[in-house]
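A.B. asks: got a predicted model here, sequence first, then my questions.
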Amino acid sequence: MRLAASFGIWPDLFSALRVATLPTLGAIIREPSLIFRPTALSRQFMALVWAAFSSPTDEGARPTKLGLIKPHAKKTVLDIGAGHGHAIQYFERDAVTAYVALEPNALMHNEIRSRAESAGYTEMDGTLLIISCGAEDPAAIRKALDNAGLQVDTMLSIMTLCSIPSPQKTLARLVDDVLAPGGKLLFYEHVLSPRKDVAFWQRFWTPIWRLAFDGCRLDRPTHLWIQQLQDKEGNSPWSEWEVWGKEGEPEEHLWWHRTGFFVKRTDEGK
């Protein structure tokens, strides 16, 4: 792997530190207890980082997201780790009847509401639901969905599975307990490279990278974990799937992307 590519995290890391360090210190001065609440402190830092990074990151993946989301997102969409709600702009409004934003960082909720309302989804009419828990709490997710009278027909993960806790267990529970039979899981994620030299550097930099980006890991083979999922009976939950890469992306890339869709079986337990 070329040296320049292997050190590719540093421009983004320096940018994150530049935009978020001083404002985060200001937040600590205003609220000293943040020092003793690492999760809240990390979310404060990440909210500042994402305010600067989210739109350029979204723009860089626009063709890939269009090809994934627009033809496949239907009915009620659960956006795992919704961030600022950028996924909304790729919906066909007539096809997506409700948007459920799963976002534990409450500092991002106003951005979600703003984008959703611009696209015609509001809490007032029940077409927008914001859930504040993490993906690892499917019971809370189900309760919120049941209270709103919604079932998840499309589950969407855009650059999120890199940071959720216990990812394989969490994914299995979300698919088992939250995604409706016949529903689709759509994903666009940076994943562990199959190239050993790239994977070495992904693993090497992950401990540093995750500190600045709210637990984000470069070394998760998420696309393989999704494909290898098993339901409670030990069977594959999928009836069909398709996985592809990001067009024009070089192999020597610390953020090597996979995207695709998986369809949940309708004959569960058989």
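C.D. replies: Cool, the structure landed. As the structure is a prediction and not an experimental result, all values here were calculated from the model.
A.B. asks: okay, CA-based contacts and neighbour counts for the rest of this
C.D. replies: Fine.
A.B. asks: burial of Glu252, as a residue count?
C.D. replies: For Glu252, the neighbour count with other Cα atoms under 10 Å is 17.
A.B. asks: touching, it and Phe200? I think so.
C.D. replies: No - checked against Cα atoms under 8 Å, the pair Glu252 and Phe200 is beyond contact range at 11.6 Å.
A.B. asks: and Asp79, that's in a strand?
C.D. replies: Yes - Asp79: assigned to a strand according to DSSP: H, G, I helix; E, B strand; the rest coil.
A.B. asks: from Ala40, how far off is it?
C.D. replies: 22 Å (Cα to Cα, to the nearest Å).
A.B. asks: which residues does the closest residue to Ile130 other than its chain neighbours contact?
C.D. replies: Nearest residue to Ile130 in three dimensions, chain neighbours excluded: Ala101, at 4.7 Å (Cα to Cα, 6 or more residues apart in numbering). Residues in contact with Ala101 (Cα atoms under 8 Å, 6 or more residues apart in numbering) are Leu78, Asp79, Ile80, Gly81, Ala82, Gly85, Ile112, Leu128, Leu129, Ile130, Ile131.
A.B. asks: what's the farthest-apart pair in the residues you listed?
C.D. replies: Gly81 and Leu128 (14.9 Å; Cα to Cα).
A.B. asks: where along the protein do the helices fall?
C.D. replies: 3-6, 9-30, 38-60, 62-72, 109-118, 138-148, 167-177, 196-212, 222-227 (DSSP state H).
A.B. asks: count of neighbours near Ile164?
C.D. replies: Ile164 - counted by other Cα under 10 Å - has 19 other residues nearby.
A.B. asks: next, the contact list for it, please.
C.D. replies: Contacts of Ile164 by Cα under 8 Å, 6+ apart are Gly134, Ala135, Glu136, Thr170, Gly215.
A.B. asks: ok, and here's another one to check against it:
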Amino acid sequence: MLLASFLRRCVQLLLLPVHGLACLGLWDSFYKKVFPYVMAKVAPMYNHKVYKQKQELFSNLRKFAGPSGQLILLEIGTGTGTNFQFYPPGCRLTCTDPNPNFRKFLLKSLSENRHLKLEHVVVASGEDLHQILDGTVDVVVCTLVLCSVTSTEKVLMEVLRVLRLGGAFYFLEHVAADHSSWTYFWQRVCDPVWKYFGDGCSLSRETQKELEKTNFSELNLRRIHVTPYWIPTSPHIIGLDHTLKRSLLKARSFIRNVFQFNSPRTPKEVRILCPTLEMTEASVLLFRACLALLAMPIYLLSFLGIWKPFCRKIFFPFFLEKFSAIHEKKTKKQKQELFRNLPDFTSPSGELKLLEIGTGCGANFQFYPPGCKVTCTDINPHFQQGLLRSMNKNQHVHYERFLVAAGEDLHQVPSGSVDAVICTLVLCSVHSVNGTLKEVLRVLRPGGAFYFLEHVAADHSSWKYFWQQICYPTWKLVFDGCCLTREIWKNLEEANFSELKLQHISVALPWTPIQPHIIGYAVK
């Protein structure tokens, strides 16, 4: 794959201006307006290529009509409405798409397909269909959409949630080619830049694997190739899934809000639900662009794949050791008070076993009680020099082992084996806060405690939050994934702790966007 990597870099360099616009936050908003015009030209050509396959696929739609005899159909990622011609007369249609700029093309397609009864047009992503009630849809249709969603798994969970028992999910998606083929080679080469012109489209997704993992009662899937065979989107999967009752029950946990369409309207009325762009968002984008220009060398290094390994190996360990010393002075009293009751969670055997997630340079060791046994974990193995210095300074603690592990995956630590878990300035940068908290609950013994000190999002009406929004993309890139706007207290409140003691504080770090903090502990 060395040749693929080399060619990928060449393609990326050719399209460096587009990548620059994307880094500045300008490409996405521009291309979302252009993309509907592109699809209006491309979709008819594509429909011509797959006309027979679509005709065959949708031929049995009527079979899934509900007890009333009417077919209630939801299409995810409707786009320009190229599938409308294949739907049976009289079916009640709800269309969703995250891009509101498709509206005029959608209405044009509806005017050409008057055999359909349009109910709603909803501006929504496939991962969040909270406007659609549970079990209210007979059929969900999704064509050339799962390639560009953020999470295929979440979309399929939403599909299961909205489908009634016995309903069906129809799909037609381009997918990754066989890994030994030249098509897959070119998919790998083009993938990083293809997303810019396909509005997030990924060429190498193995969507069939996600479908197989999802709890459908029956999966009918076959592979096809769409001409011309040399294009990277030639390999496709086509088919339908049937729902099972237990799948619907399992998917209920993904419900967040329910929106009920029950207001009176005329048959021709189309309701568009779309978030509005406020002036503050425009200001944030402008200032983000200015900050990104200042940090352009780092963005360029990131684009070339150089920044991340350099940051993890050299820059971030060095920076964190220096920053920890400053942060330590500012929060010493709060930490002393926080960790004062650690001995209260000593196990019946008389031992106090601690697990620290994201140990870094070991800035917390000085606060641990003498004789406690500490297991250190960090996803970055390059903190060892600073960690050893801290261990030598704090020999009152017994160090058991160091694990290179992410907070979301602590499988090396047995369940219920720890008296207390400590996590300071870590939840801001994990991939999943909820996933980390689940692991914390797993490894803690009953009655054990989770201690935390984290910087969080400021009040949304404050200037601090405004600056957090501006700094967010560049800050995340420079500081190894650190997110400025996480509302971590909400995750803690939703986690299954029996007791939560949490306090909002402000740390005296002038001119920085990380002044707002939360501090406290939670008991399992």
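C.D. replies: Good, I have the coordinates. Just so we're clear, the structure is a prediction, and the values are computed from it rather than from any experiment.
A.B. asks: TM-score of the superposition?
C.D. replies: Aligned and superposed, the two chains score 0.70 in TM-score terms (TM-score structural alignment, normalised by the length of structure 1); 216 aligned residues with a Cα RMSD of 3.1 Å.
A.B. asks: returning to what we had before: between Asp79 and Ala40 of structure 1, which has more neighbouring residues?
C.D. replies: Higher neighbour count among Asp79 of structure 1 and Ala40: Asp79, with 24 against 14, using other Cα under 10 Å.
A.B. asks: how about the equivalent of the more buried one over in structure 2: what's its closest non-neighbour residue?
C.D. replies: Matched by TM-score structural alignment, Asp79 of structure 1 corresponds to Glu356 in structure 2. Once flanking residues are discounted, Glu356 of structure 2 sits nearest to Ile422: 4.7 Å by Cα to Cα, 6+ apart.
A.B. asks: right, and the one you found touches Lys353 too?
C.D. replies: No - contact criterion Cα under 8 Å: Ile422 of structure 2 and Lys353 do not qualify, at 11.0 Å.
A.B. asks: follow-up on the earlier one: any idea what the residue nearest to Ile130 of structure 1 aligns with in structure 2?
C.D. replies: Ala101 of structure 1 maps onto Cys376 in structure 2, by TM-score structural alignment.
A.B. asks: report the contact partners of Leu102 of structure 1.
C.D. replies: So Leu102 of structure 1 contacts Leu78, Asp79, Ile80, Gly81, Ala82, Ile130, Ile131, Ser132, Cys133, Gly134, Ala135 (Cα under 8 Å, 6+ apart).
A.B. asks: residues contacting the third one?
C.D. replies: Read that as Ile80 of structure 1. Ala101, Leu102, Glu103, Ala135, Met155, Leu156, Ser157, Ile158, Thr160.
A.B. asks: what of Asp94 of structure 1?
C.D. replies: Asp94 of structure 1 neighbours (Cα under 8 Å, 6+ apart): none.
A.B. asks: now with 10 Å, please.
C.D. replies: For Asp94 of structure 1, the contact set (Cα atoms under 10 Å, 6 or more residues apart in numbering) comprises Lys74, Lys75.
A.B. asks: how much space separates Leu13 of structure 1 from Glu189 of structure 1?
C.D. replies: 19 Å.
A.B. asks: that older thread, how about the residue nearest to Glu356 of structure 2, what's its partner in structure 1?
C.D. replies: By TM-score structural alignment, Ile422 of structure 2 lines up with Leu156.
A.B. asks: surely that match touches Val175?
C.D. replies: No - judged on Cα atoms under 10 Å, Leu156 of structure 1 makes no contact with Val175 at a distance of 11.4 Å.
A.B. asks: anything in contact with each of these two?
C.D. replies: Jointly contacting Leu156 of structure 1 and Val175 under the rule Cα under 10 Å, 6+ apart are Lys184, Leu185.
A.B. asks: helices or strands up against the one helix or strand Val140 of structure 2 maps to?
C.D. replies: Using DSSP states H and E, Val140 of structure 2 sits within strand 137-143. Strand 137-143 of structure 2 is packed against strand 72-76, strand 92-96, helix 152-162, strand 163-174, strand 235-242, with contacts defined by 3 or more Cα pairs under 10 Å, 6 or more residues apart in numbering; DSSP states H and E.
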